[in-house]
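[1] Predicted structure and sequence below. I'll ask about it afterward.
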Amino acid sequence: MGGLFGIAFAAGLLHDPRRFRNAVLLGLTVVCLALGVLGEAARLDPAVFDRFVFAVLALPVLTVLVLAGFLLANGVTMLRREGHRPANLLSLLAGVGCLLVLALLVLAQYSQDQLTATLAIVSLLIAGYIAFLFCSYLAYAVVYGRLAARPGVGFIIVLGSGLIRGKVPPLLAARLDRAVAVWREERSAGRSPVLVVSGGQGPDEPVPESHAMADHLLAQAIPPDQILREDRSRTTDENIRFSKALIVERDPTARCVVVTNNFHAFRAALAARRAGLDGQVLGAPTARYYWPSATIREFVAILAGYPLINLTMATLLIAFGVAVGIE
């Protein structure tokens, strides 16, 4: 079974790497291979097998405890450095959630209460489903981020991320610098791509984001006629759609690349595919402290894009957990 999932994953990667199902297929491949290893372990000497089973059971618990501690620490760092916005609470909340699931399992074990046991089973199933999707997403995001962009593009789209006091912050500067590097590579090969800076004006921004981005590029000696401004978008989907409209007006057959930060690359790729944009997404480096919370935020946003599937799976898992708990 693992081989079939692996073949399906490889085929999906070659056909269109901008699909979330590729991440799920990768996760299923790894799970099947792991189950195969566990099956082979049953052939070990009984004493060795017992130690192996103990390690297999203890490792997830230890991993969750370490992960929870890391997320809690990162959550505190995010609040201290980035402020008390709801988006900055995600890693902190994820750490608390990990500890709550473990606490509920321990409570169910010692209380012998049917309701507590049922809640523990349901929470474990839901947490397992989310953990599987998150690990699959994380692994595939690494795979996608290592795919090299094909040369020969006509446009390089740079997605906005917000200004700070009207200035380009380090997060956005990293995107622009990566785009400039791609632009210079194309120029050295004899091509002349256009840089499309995409971002509208937020309520707390004195100028449209794309204008500040253009100024950042001009300061790096990019010719003004090589910069195209898209100044209406407020979201990633609008960044992609509005930029595509500008590109189609100039060259309907042109290929492009989209530049954002590495944590945002895969979700931007999904948006590009939905919009019918012919282009791969490249990621720029992100500060280490910012990456965990931002990655969780991207994962939540991707899950929100598949409400029917996730609601169906959650309903089935809850029903199964309740049935097991009642028995």
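    On my side now, so go ahead. Residues are numbered from 1 along each chain as shown.
[2] When you work out contacts or count neighbours from here on, use the C-alpha atoms and nothing else.
    Fine.
[3] And residue 257, which helix or strand is it part of?
    When secondary structure is defined by DSSP states H and E, residue 257 falls within strand 256-261.
[4] For that strand, list every residue counted as buried.
    256, 257, 258, 259, 260, 261 (16 or more other Cα atoms under 10 Å).
[5] do stretch 59-66 as well
    In stretch 59-66, counting by 16+ other Cα under 10 Å, buried: 64, 65.
[6] same question, stretch 11-28
    For stretch 11-28, the neighbour count (16+ other Cα under 10 Å) marks 12-13, 17-28 as buried.
[7] now the end-to-end length of it.
    From its first residue to its last, stretch 11-28 covers 15 Å (Cα to Cα, to the nearest Å).
[8] go on, stretch 281-292?
    Taking Cα to Cα, stretch 281-292 runs 20 Å from one end to the other.
[9] Please enumerate residues in contact with it?
    Stretch 281-292 has contacts (Cα atoms under 8 Å, 6 or more residues apart in numbering) with 71, 74, 77-78, 91, 145, 149, 171, 174-175, 178, 257-266, 268-269.
[10] still on that earlier bit, same for the strand holding residue 257, what does it pack against?
    Packing partners of strand 256-261 (3 or more Cα pairs under 8 Å, 6 or more residues apart in numbering; DSSP states H and E): strand 155-159, helix 170-188, strand 279-284.
[11] Could you pull out the helices in the protein for me?
    2-15, 20-41, 46-82, 90-111, 114-145, 170-188, 209-218, 236-250, 265-274, 291-304, 307-326 (DSSP state H).
[12] With distance to residue 157 added, can I get the ones you listed in a markdown table?
    Formatted as a markdown table, those follow (distance: least, Cα to Cα, whole Å):
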| stretch | distance to residue 157 |
| --- | --- |
| helix 2-15 | 23 |
| helix 20-41 | 22 |
| helix 46-82 | 26 |
| helix 90-111 | 28 |
| helix 114-145 | 17 |
| helix 170-188 | 8 |
| helix 209-218 | 11 |
| helix 236-250 | 7 |
| helix 265-274 | 11 |
| helix 291-304 | 20 |
| helix 307-326 | 29 |
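[13] among the helices and strands packed on strand 256-261, which is nearest residue 33?
    strand 279-284 (29.8 Å; Cα to Cα).
[14] Would you mind measuring from residue 126 to residue 108?
    As for residue 126, its distance to residue 108 is 16 Å (criterion: Cα to Cα).
[15] again, but for residue 175
    48 Å.
[16] higher neighbour count, the two?
    Set side by side, residue 175 and residue 108 show more neighbours around residue 175, with 26 against 19, by other Cα atoms under 10 Å.
[17] this is the other structure I want to compare:
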Amino acid sequence: MIAFAPAAALFVFFCLSVREDRRRFRNAVLLGLTFVSLALGLLARIAHLPSTLALFLVVAVFLVPALGVVALACFLVANGVTMVRKEGGGLGNLLSLLAGLAIFGVLGLALVTALSGSVKLAWMTAMVVLIAAYVAFLFLCFLAYAYLYGRIKVRGDVDYVVMLGSGLVGGDRVPPLLASRLRKGKQIYEAQRARGGAAPVLLPSGGKGSDEKVPEARAMADWLIAEGVPAEHIRLEDRSRTTEENLSLSAAIMTEGKPGYRCVVVTNNFHAFRAAMMARKAGVNGQVLGSPTAAYFWPSATIREFAAVFMEHRGVNLAVCGSLLALGLVLTLVVH
């Protein structure tokens, strides 16, 4: 059972890290490494497995990922076309399309290399594939842990429900994306009151953009009041311009109102894990919950969130990618 020792150790580290704080990106990486180590352990023992189980393992480890990459590329391209048709051609809306085309590009490069028989090109391709594999591994870690983090339930009463703002329609109206957050916050508020708890303060957070007539927090509060929430149960944070400011300024308001406060922060599901990481840095005492998002919007939004997390850890990530690039160039020169 020595083959499974690394997976067991990594799983223990993962559990301890989650227990310490659920809002760390290292939890996602530890989860991914646990599954990789488990797969390697199973492969090391494949000769001792029943033939049916061994065949299933080989298919699961090699064939499924290979077919999955092609299927994913097709899905991302199709989703990118849908995004452009429904949301326009901004860079943020093109992310799923660009990701799908990038996957096809790497697959095409691998095919050309295999057909050419060039050793030099093979080293260059291996370098590109390794960098792509590293980024893909981190993305899958992010995706898997973000899904697990999204399963968090509110336990016990909270003192505040913070709802992060987003852009307004026409300068003063709440769009569907933001309404989803407000609806989720209102559900938490109503559920706590229904079980006999004290009404939490609803804290919409968002300042006034250059193209907006009112602060986002004011429009959010008006939406909540129109939905039946008493105005006295709402407090505004109307100075923030970014998510980081949403959280830090809201934390200051909550600390002033109740130093030992407990809260939940509400945003959309694609943004929940990254917002949780920022909440940790801002010293917010609470977890982040996600509200539903239109299915077609989710892939590009998730890729954008991952790209932001990747760059937040750019020191390590760029060092790894740079090392792989340098290794590939050195090997290419040696072969040449």
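    Yes, it's here. Worth saying up front: this structure is predicted, and the values here are computed from it rather than measured.
[18] Any chance you could compute the TM-score here?
    With the length set by TM-score structural alignment, normalised by the length of structure 1, the two chains reach a TM-score of 0.94; 327 aligned residues with a Cα RMSD of 2.1 Å.
[19] picking that back up, return the most buried member of the helices and strands packed on strand 256-261 of structure 1.
    Of those, the one with the most neighbours on average (mean count of other Cα atoms under 10 Å) is strand 155-159, at a mean of 28.
[20] In structure 2, what stretch matches it?
    Strand 155-159 of structure 1 corresponds to residues 160-164 in structure 2, going by TM-score structural alignment.
[21] what's the mean deviation for that stretch versus structure 1?
    Mean deviation of stretch 160-164 of structure 2 relative to structure 1 after superposition (mean Cα distance after the TM-score superposition for structure 1): 0.4 Å.
[22] any idea how far residue 210 of structure 2 is from the counterpart of residue 125 of structure 1 in structure 2?
    Aligning on TM-score structural alignment places residue 125 of structure 1 opposite residue 130 in structure 2. The span separating residue 130 of structure 2 from residue 210 of structure 2 equals 43 Å under the rule Cα to Cα.
[23] Settle it for me: which of the two has more neighbours?
    Taking neighbours as other Cα under 10 Å, residue 130 of structure 2 and residue 210 compare with residue 130 leading, 16 against 9.
[24] pretty sure that one is touching residue 326, no?
    No: using Cα atoms under 8 Å, residue 130 of structure 2 is not in contact with residue 326; the gap is 11.9 Å.
[25] picking up where we left off before, kindly name the residues of structure 2 that line up with the strand holding residue 257 of structure 1.
    By TM-score structural alignment, strand 256-261 of structure 1 lines up with residues 263-268 in structure 2.
[26] corresponding residue for residue 181 of structure 2 in structure 1?
    Residue pairing (TM-score structural alignment): residue 181 of structure 2 is matched to residue 175 of structure 1.
[27] Kindly report the same for residue 101 of structure 2.
    Using TM-score structural alignment, the equivalent of residue 101 of structure 2 in structure 1 is residue 96.
[28] next one: residue 200 of structure 2
    By TM-score structural alignment, residue 200 of structure 2 lines up with residue 193.
[29] In space, what's closest to that match - neighbours in sequence excluded?
    residue 154 (4.4 Å; Cα to Cα, 6 or more residues apart in numbering).
[30] Just list the residues touching residue 186 of structure 2, thanks.
    Residue 186 of structure 2 makes contact with 224, 229 under the criterion Cα under 8 Å, 6+ apart.
[31] My error: substitute residue 161 of structure 2 in the last question.
    Listed by Cα under 8 Å, 6+ apart, the contact set of residue 161 of structure 2 reads 185, 188, 189, 200, 201, 202, 203, 263, 264, 265, 266.
[32] Help me confirm that the fifth one comes into contact with residue 233.
    I take that to be residue 201 of structure 2. Yes: using Cα under 8 Å, residue 201 of structure 2 is in contact with residue 233, at 5.1 Å.
[33] What number of residues are in the vicinity of the equivalent of residue 117 of structure 2 over in structure 1?
    Correspondence of residue 117 of structure 2 to structure 1, assessed by TM-score structural alignment: residue 112. Neighbour count of residue 112 of structure 1, defined by other Cα under 10 Å: 10.
[34] how close does residue 112 of structure 1 sit to residue 219 of structure 1?
    Going from residue 112 of structure 1 to residue 219 of structure 1 by Cα to Cα gives 68 Å.
[35] go on, residue 286 of structure 1?
    Plainly put, residue 286 of structure 1 is 22 Å away from residue 219 of structure 1 if you go by Cα to Cα.
[36] Just want to know which of the two has more residues nearby.
    A direct count of neighbours by other Cα under 10 Å for residue 286 of structure 1 and residue 219 places residue 286 higher, at 19 against 10.
[37] quick one, what contacts the residue lying closest to residue 107 of structure 1 once chain neighbours are set aside?
    Once flanking residues are discounted, residue 107 of structure 1 sits nearest to residue 116: 7.4 Å by Cα to Cα, 6+ apart. By Cα under 8 Å, 6+ apart, the residues touching residue 116 of structure 1 are 104, 107, 108.
[38] can you give me the end-to-end distance of stretch 249-265 of structure 1?
    Across stretch 249-265 of structure 1, first to last residue, Cα to Cα, it's 25 Å.
[39] Run the chain-centre distance for it.
    Stretch 249-265 of structure 1 has its C-alpha centroid displaced from the chain centroid by 18 Å (Cα atoms, centre = their mean, to the nearest Å).
[40] contact partners of it?
    Taking contacts as Cα under 8 Å, 6+ apart, the residues outside stretch 249-265 of structure 1 that touch it are 141, 145, 149, 152-160, 171, 174-176, 178-179, 247-248, 268, 278-286, 291, 294-295, 298.
[41] again, only this time at 7 Å
    Applying Cα atoms under 7 Å, 6 or more residues apart in numbering, the external contacts of stretch 249-265 of structure 1 come out as 153-159, 175, 179, 278-286, 291, 294-295, 298.
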